[in-house]
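Peer 1: here are the coordinates; sequence isn't available:
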């Protein structure tokens, strides 16, 4: 009778250990998946930062619009650059001597970086006018 009780206790202990290992493996798998997603997001952010840094100090007339491809860490990303004109005529600001301030139009450049899996990150930049 004692021998059968020992086998049951051993099987229960093995079952508990197996469940703990299974839970740890699932948690580790989820953690690795999230860290891989974060790595891809950081790559997108690095490309976007590098591209916007060069566009910020360029003259508006020299900025090319369109789509280009870049290879970064053995993955091919698509960079899309578009220009938009912001019209500020609707905004009227009053100064202390009741004269209106006249604003000229501002060109805003929109930069979008797209990963091969379809995820993207974009921003708007106001370059030198």
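Peer 2: Structure received. Quick caveat: nothing in here was measured; it's all calculated off a predicted structure.

Peer 1: Only C-alpha atoms from now on, for both contacts and neighbour counts.
Peer 2: OK.

Peer 1: Would you mind listing the buried residues in the longest strand along the chain?
Peer 2: For the chain, the longest strand by residue count, based on DSSP state E, is strand 75-86. Neighbour-count burial for strand 75-86, with 16 or more other CA atoms under 10 Å as criterion, is recorded at 77, 78, 79, 80, 81, 83.

Peer 1: and here's the other structure:
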């Protein structure tokens, strides 16, 4: 049985309505947050918690190759929803052409969760 929805104290995970991969979930904080560009250094633990929730929903759906996943955020203004949400996609090795473009690493419109954490650490180190 597939797990399509998980709820934590401050996060929810659910299947994307337009999946770009066999496993495509969104991890969303219950408290409203604008987008990844509005985050600060003190949000790094939240991003980490969102990543853990994404790994959990994959594992609960019997996807265990955590080396074949991509987790990240659309970078403004390329956000279709104005509420922070982490995309969790797997297996990355089987993404179609369009999904490879939409969720491409090092693009103007998508940032991985790891890249976002690094950027938040660096921005705050420079201030």
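Peer 2: Nice, I can see it. Note that the structure is predicted; figures quoted are calculated from it, not measured.

Peer 1: Any idea what the TM-score is?
Peer 2: After superposition, the two chains reach a TM-score (TM-score structural alignment, normalised by the length of the second structure) of 0.26; 64 aligned residues with a CA RMSD of 5.1 Å.

Peer 1: looking just at contacts, which helices and strands does the longest strand belonging to the second structure meet?
Peer 2: Ranked by number of residues, the top strand in the second structure under DSSP E is strand 23-29. Here strand 23-29 of the second structure touches strand 11-15, helix 44-60, strand 86-90, going by 3 or more CA pairs under 8 Å, 6 or more residues apart in numbering; DSSP states H and E.

Peer 1: what's the angle between the first one and strand 86-90?
Peer 2: The reference is to strand 11-15 of the second structure. Calculated by axes from the mean of the first three to the mean of the last three CA atoms, to 10 degrees, strand 11-15 of the second structure forms an angle of 40 degrees with strand 86-90.

Peer 1: Strand 11-15 of the second structure vs strand 23-29, what angle?
Peer 2: 160 degrees.

Peer 1: where exactly do the strands run in the first structure?
Peer 2: Under DSSP E, the first structure gives strands at 66-72, 75-86, 106-114, 120-125.

Peer 1: can I get the ones you listed in CSV with distance to residue 33 of the first structure?
Peer 2: Converted to CSV, the strands of the first structure look like this (distance: least, CA to CA, whole Å):
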stretch, distance to residue 33 of the first structure
strand 66-72, 20
strand 75-86, 18
strand 106-114, 20
strand 120-125, 18
